[in-house]
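Engineer: The amino acid sequence is not available; the structure is as follows:
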């Protein structure tokens, strides 16, 4: 058996045929499950599928996505060239990209079960890539490149005349999942503060998995699967840094010819799995030990707010006069939780909502959040006081995703949300929607300054997030920061402007001693005000909230979970701490020598509001897509031996 092809004259032993047909029967059962999974799924939307062909892909989409297809086609062709060159392999037949507008649409696919935590998937039999549309260009490129890396590697793993039999082989001798997912992340994702926080947590809290325990992730629970992805990514970075980038594809390309990871590691790196584990642990020790020792444990500088579970996520902390709130999936599903006088209170029945967006607000005795029930989105108002107590109102809303909710004067609501394949900041007033930013950029989060009628928001450009100012009356926009790392989650209070910054390779909470005011372009507004690190945390901070009295609740990666803490403000500020030593920070694996995000040259200091001469029209690169061949969708039938058992063909 060479290059995945059986020689035509070779005799197949009887026991091999028995094994094959046994596996065939097992696949039949799996196909029956696949055929059944969508039958009881209630989803009434139908799709008017169309197709678009490029050199290497056939793209399936529906009219709501028509305006985005040109750029997606260019991006996926670019990914194909880049990753194929890196891997030294090109897929022989056109791959199929099935694109959905929203995540509920994506979950309704009839190819494979997908939940809210699924960013996209690829299937090896017909080289199909399935994903929802992402309004963040950085995340869209990440998912496209991640899934295309799988498509490319499928031809390495399963290529040849009889693809089905190659897939059967992996039932007995699976290709290690840490190699598959580590490679896909290595080729697609920028290693940023969120990724590094996960690895520091793994290192500091003894959560490192052995390579032999990462052949599959099926034994891992909840959020630990995410941590396994991040460890896999870092293992590939370790190989590239210590042994050279070419060793990454060399390791992967062992698997058409070998059936076990120890043999592959021996051939590519001259070590077995145990030796690899020891060297990887020493590598983490070198880059994390001294740096993390100089920083703060969340248990020391803060009080835990969220309940203790194993491998879960808490998010969206909110501090109000009525109590402290957050969203948790500790019981296996999303739910809002209130903490008052040290006691936790739950509101909802089990699995009442499909998903709750990571955003909470409080207004007039009601807790406000955005949720999906039976795949339909709603603004939810849950009463906490008086006659409203325990009553819940669900208001239909059109947003495909929501990242933040804030109350506005007059009873309105402000949303950082997605609608019609665009990300913007919206004002909602009794069903009337006003688009405040109204541009092609991605808005991550915002802070509303009511007295000045101004919004400071985090906006993506050049694959990073910078702070930007919007004057609501005039619509004028000005950049406030320009660094080579992210600034996000701005919060305005009497104390000044708070935000999360990835400065130094760690996501920490910083405070600017004032709120920036629009100034002439030659006036250094931000540069004249001290910026203070309030946390200097060992791992990283994902989100936070500031109360009217200055209390701060934050979400921190710690002990295998994302937990919420209440900061002890008397412990800081912190000045004596080290920055990250990770050479690959803000870089993709296959471009490890050059930054993936092109920040300003020279300094790492904060730039000044209005100092840049860049165009204000859009933060997205301008491209001239070539014309594509658009056609209505037509079903294509197949006579493949194994795959029809799954009952679905394109």
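Structural biologist: Thanks, I have the structure now. Owing to the predicted nature of the structure, the values given are computational and were not obtained by experimental measurement.
Engineer: Every contact and neighbour count from this point should use C-alpha atoms.
Structural biologist: Noted.
Engineer: Could I get the full set of helices for the protein?
Structural biologist: Using DSSP state H, the helices of the chain run over residues 14-36, 66-87, 103-107, 137-158, 163-172, 177-186, 193-204, 224-243, 247-252, 261-269, 273-293, 298-301.
Engineer: Pull the residues that contact the fifth one.
Structural biologist: Translated: helix 163-172. For helix 163-172, contacts defined as Cα atoms under 8 Å, 6 or more residues apart in numbering pick out 4, 20, 23-24, 125, 157-159, 641-643.
Engineer: Output those residues as CSV; include the columns distance to residue 203 and neighbour count.
Structural biologist: Output for the contacts of helix 163-172, formatted as CSV (distance: Cα to Cα, whole Å; neighbours: other Cα atoms under 10 Å):
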residue, distance to residue 203, neighbour count
4, 39, 20
20, 42, 15
23, 39, 18
24, 42, 18
125, 37, 18
157, 31, 23
158, 35, 24
159, 37, 21
641, 46, 12
642, 43, 18
643, 42, 18
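Engineer: Now do residue 206: how many residues are near it, please.
Structural biologist: 11 (other Cα atoms under 10 Å).
Engineer: make that residue 507, sorry
Structural biologist: Neighbours of residue 507 (other Cα under 10 Å): 30.
Engineer: who touches residue 263 in this structure?
Structural biologist: Taking Cα under 8 Å, 6+ apart, we find residue 263 in contact with residue 272.
Engineer: what about the residue lying closest to residue 646 once chain neighbours are set aside, distance to residue 644?
Structural biologist: Spatially, and ignoring its direct neighbours in sequence, residue 646 is nearest to residue 31 (4.0 Å; Cα to Cα, 6 or more residues apart in numbering). Using Cα to Cα, to the nearest Å, we find residue 31 at a distance of 8 Å from residue 644.
Engineer: Kindly report the same for residue 443.
Structural biologist: To residue 644, residue 443 is 43 Å away according to Cα to Cα.
Engineer: Between those two, point out the one with more neighbours.
Structural biologist: Counted by other Cα under 10 Å, residue 443 and residue 644 do not tie: residue 443 has more neighbours, with 27 against 14.
Engineer: Go ahead and confirm that one touches residue 456.
Structural biologist: No: using Cα atoms under 8 Å, residue 443 makes no contact with residue 456, being 10.5 Å away.
Engineer: If I follow the layout properly, residue 123 ends up in contact with residue 129?
Structural biologist: Yes: using Cα under 8 Å, residue 123 is in contact with residue 129, at 6.8 Å.
Engineer: picking that back up, can you add distance to residue 424 and give the helices of the chain back as TSV?
Structural biologist: Compiled in TSV, the helices of the chain are given as follows (distance: least, Cα to Cα, whole Å):
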stretch	distance to residue 424
helix 14-36	37
helix 66-87	16
helix 103-107	18
helix 137-158	14
helix 163-172	44
helix 177-186	28
helix 193-204	23
helix 224-243	28
helix 247-252	39
helix 261-269	46
helix 273-293	37
helix 298-301	33
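Engineer: Take this one as well and set it beside the first:
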């Protein structure tokens, strides 16, 4: 009878109503230009880079098209969108872009996108990677009934899809991938390919390893089974559904046998390279100053030391993403977070994927730490008092992105890298006022400045191109006069030089060099111009610094994690740098012909249409259809679902529309249901019923964590029953608003820290023909307190109260309430109520790692945890009842349960809950099985 009651009530108290926000500050004025194969979109901030992007796309199209044997006609130009910065791309309304994403390709309209960060190497790499996905969709998705082909993409192994995008991005140095895979291969850390069908289940920092493993597996396929095998593999998937079937056709091996053969090859190759090159682990140079917790991979980088050598600050992901700034007393081992998941600083940048840049700086007196941080897609410099932890934002306006600060010796100036008009240069900012002046002015990508001890000059790295060599893009050391801006190149071995620092006496420069499959620490003697190689890393070495005691500290990748190590100078080597690596020469991208830029068109088209129907003599016609459509620029989207069953007498429908161009997300929806001869469980009679609702919604995000939601709507219910009804026709005009906050975070599988809150008001007044009248308030609070590793104390409080002639019931029992009592609309229910829950969630099998690959859909069991809980609550219908009641009116239960964390198809997380709740005031209890998480 109350089919639409849920439409009148406040949102149900489940975590699905929460979630962090996408904040859109910009509306993009897109313009487009045609090249032979692409429709290149840019807006004023990215227009300066659009020509270079178009050249890269056409150059890469020619290479990948030839290698894959795939092409498309000029009339089928693929739409590409270039964003000026990562902050702009994260405001995209075409697809939602999260942290750590460099580019996106979507199958609905073959749109692909990337952002520019000032580095042409980055732009070339990410554009070629995403373009390879476009070629994949050209093979796998194009053709008759595109929607059905899109639905099939769920079965394509992601190790192949992402590995192929890396494989065809040749012409660029693959040192990051080489070091990641070599590290894993020599430490029993390679993930089997059959566990990489999708990446959602992977532990922190393992996704990049999965990408690179896919590439190395495809290189092995091409080497062992002939040139063109990778392209053949893709085309076989056009008519296959399963990885083993494809590999059997190509190699005669199923995925398990192929994976075993590949991993054996990589392990032998890694051991051989380590033996021939004399590679070592970082612990052979000196002890680690950081340590992993909970058995999960983490990254610790960018170490800096106080002048007395007693304190180290660094950047860490030990408590998840975003990374936090940590401080350690090296005498006592005490660790403290200086900037940890702060709502004022949403993110501190680590660097691109496997390339960890130096992002922290410490003043010469050891008192003030500087870091670049982001809030609502705006970068600022932050100054942190090392002793007290107090922080101050230093606004330096006018930049698209900025970071990598370095203090001058007198502490009055910060040098930093700043992106403006598509170019990254070095700038100087006054520490008191934020006033900035340019230090370098060239088209190259200039990064990671560091002052000389006297403050007269600074060193940095600058990107340049070496056409015709095996490594097209390189980075060299440069020196610039702080007063005049005059610069000079410093002798740099072939490769990508990064993160230079100057020795205390000003005679040497310590830096890292990436290239030829190795990433190590080097030292340049300024007088002789000679560099020596200090480390020979099995994994990689980043962010080297001179410690106050004369030792050298650096961050190093080993066994899947990055930690900070420190050792005396005598422990390091002094080897000559390797020369240019051999290989085919790579040419600079030639200029591509293109049309003039014009205002971008945004035609509307279908994204998905999935119909299903059948007919039987007993059940009649059953028909269901799903539709989804949008415009090219992503401002508008619509969706709809209709289900009809003639034999059972029901029709369900729902439609929705979203407008996503502005910061405030707007929406409209209509939902409804029709039932013939529906059974009313409270009376035992049948009735015809209908319920229809129409809504308008708005959601305004203040920042990543806080937002305001508002809904206004109309609900109509009617009933035609064989028994008398007090109100056969109900009309409701509703409005509600709520404030929502969500700061929850967790490293893996479960939430372990942060909290959620929502509080709101709803009303259904007697206006515009409304005859169902009520109003009320509601609130919910959740809090997670970490207790070590993946365990946490979880608390939840929920309250609501309603008044008026037609209030909904607050039901106390059941899942989400006091679990010792069954859910009932007649017992333990009232117009108002409050419940509270406390749970201690403890992992009992942290790494179950059992994959049921032999059934479909497959289940991948990852972990099992124990939950000990207690619930309490009570309801009332008026103030008198509340005043008259005593503690006996409070319902309380306690119990325990198991949580089994699993993934379906390695993609969709699912938590299986088994709970038993015992009533504490009376005998009896309730056993539950449900799918979670509850909160």
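Structural biologist: Structure received. Only a predicted model underlies this, so the values are computations on that prediction, with no experimental measurement involved.
Engineer: any common contacting residues for residue 123 and residue 129 of structure 1?
Structural biologist: residue 151.
Engineer: between these two, who's got more neighbours?
Structural biologist: Set residue 123 of structure 1 next to residue 129 and count neighbours by other Cα under 10 Å: residue 129 wins out with 22 against 15.
Engineer: which residue lines up with that one in structure 2?
Structural biologist: With TM-score structural alignment as the criterion, residue 129 of structure 1 lines up with residue 112 in structure 2.
Engineer: again, but for residue 344 of structure 1
Structural biologist: In structure 2, residue 344 of structure 1 lands on residue 335 (TM-score structural alignment).
Engineer: cool, and residue 477 of structure 1?
Structural biologist: So residue 477 of structure 1 corresponds to residue 487, using TM-score structural alignment.
Engineer: Tell me how many other residues surround the closest residue to its match other than its chain neighbours.
Structural biologist: Excluding the flanking residues, the one nearest residue 487 of structure 2 by Cα to Cα, 6+ apart is residue 480, at 4.1 Å. Other residues lying near residue 480 of structure 2 total 21 when counted by other Cα under 10 Å.
Engineer: wouldn't residue 480 of structure 2 be in contact with residue 488 here?
Structural biologist: Yes: counting by Cα under 8 Å, residue 488 is a contact partner of residue 480 of structure 2 at 6.5 Å.
Engineer: The residue lying closest to residue 656 of structure 2 once chain neighbours are set aside: neighbouring residues, count only.
Structural biologist: Nearest residue to residue 656 of structure 2 in three dimensions, chain neighbours excluded: residue 669, at 4.1 Å (Cα to Cα, 6+ apart). Per other Cα under 10 Å, the neighbour tally for residue 669 of structure 2 reads 18.
Engineer: Would you agree residue 669 of structure 2 falls within a strand?
Structural biologist: Yes: under DSSP: H, G, I helix; E, B strand; the rest coil, residue 669 of structure 2 sits within a strand.
Engineer: What residue in structure 1 is paired with it?
Structural biologist: Mapped onto structure 1 by TM-score structural alignment, residue 669 of structure 2 lines up with nothing.
Engineer: burial of the residue nearest to residue 646 of structure 1, as a residue count?
Structural biologist: Using other Cα under 10 Å, residue 31 of structure 1 has 19 other residues around it.
Engineer: Return the residues in contact with it.
Structural biologist: Counting by Cα under 8 Å, 6+ apart, residue 31 of structure 1 touches 645-647.
Engineer: Ok, residue 422 of structure 1 next?
Structural biologist: Here residue 422 of structure 1 is in contact with 135, 440-442 (Cα under 8 Å, 6+ apart).
Engineer: ditto for residue 537 of structure 2
Structural biologist: By Cα under 8 Å, 6+ apart, the contact set of residue 537 of structure 2 is 279-282, 518-520.
Engineer: cool, residue 383 of structure 1 as well?
Structural biologist: Counting by Cα under 8 Å, 6+ apart, residue 383 of structure 1 touches 365-367, 389-392.
Engineer: how close does it sit to residue 508 of structure 1?
Structural biologist: Applying Cα to Cα, the value for residue 383 of structure 1 to residue 508 of structure 1 is 34 Å.
Engineer: same thing with residue 96 of structure 1?
Structural biologist: 41 Å.
Engineer: Same drill for these two, tell me which one is more crowded.
Structural biologist: residue 508 (26 against 21).
Engineer: and that one, what pairs with it in structure 2?
Structural biologist: Match for residue 508 of structure 1 (TM-score structural alignment): residue 520.
Engineer: so that match touches residue 498, yeah?
Structural biologist: No: the criterion here is Cα under 8 Å, and residue 520 of structure 2 misses it with residue 498 at 10.2 Å.
Engineer: what sits in contact with each of those two?
Structural biologist: 512-514.
Engineer: Using CSV, please lay out the contacts of helix 163-172 of structure 1 together with distance to residue 290 of structure 1.
Structural biologist: CSV is the format used below for the contacts of helix 163-172 of structure 1 (distance: Cα to Cα, whole Å):
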residue, distance to residue 290 of structure 1
4, 47
20, 53
23, 51
24, 53
125, 47
157, 40
158, 44
159, 46
641, 57
642, 54
643, 52
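Engineer: Nearest to residue 593 of structure 1 among the residues you listed?
Structural biologist: Distance to residue 593 of structure 1, by Cα to Cα, is smallest for residue 157 among the contacts of helix 163-172 of structure 1, at 28.2 Å.
Engineer: do you know how far that closest one is from residue 250 of structure 1?
Structural biologist: Distance from residue 157 of structure 1 to residue 250 of structure 1, by Cα to Cα: 13 Å.
Engineer: just residue 626 of structure 1 next, same as before
Structural biologist: Distance from residue 626 of structure 1 to residue 250 of structure 1, by Cα to Cα: 35 Å.
Engineer: and if you look at residue 414 of structure 1?
Structural biologist: Using Cα to Cα, residue 414 of structure 1 is found at 50 Å from residue 250 of structure 1.
Engineer: neighbour-wise, which of the two wins?
Structural biologist: Using other Cα under 10 Å, the more surrounded residue of residue 414 of structure 1 and residue 250 is residue 414, with 23 against 17.
Engineer: Would you agree the more buried one is in contact with residue 427?
Structural biologist: Yes: at 4.7 Å, residue 414 of structure 1 counts as touching residue 427 under the criterion of Cα under 8 Å.
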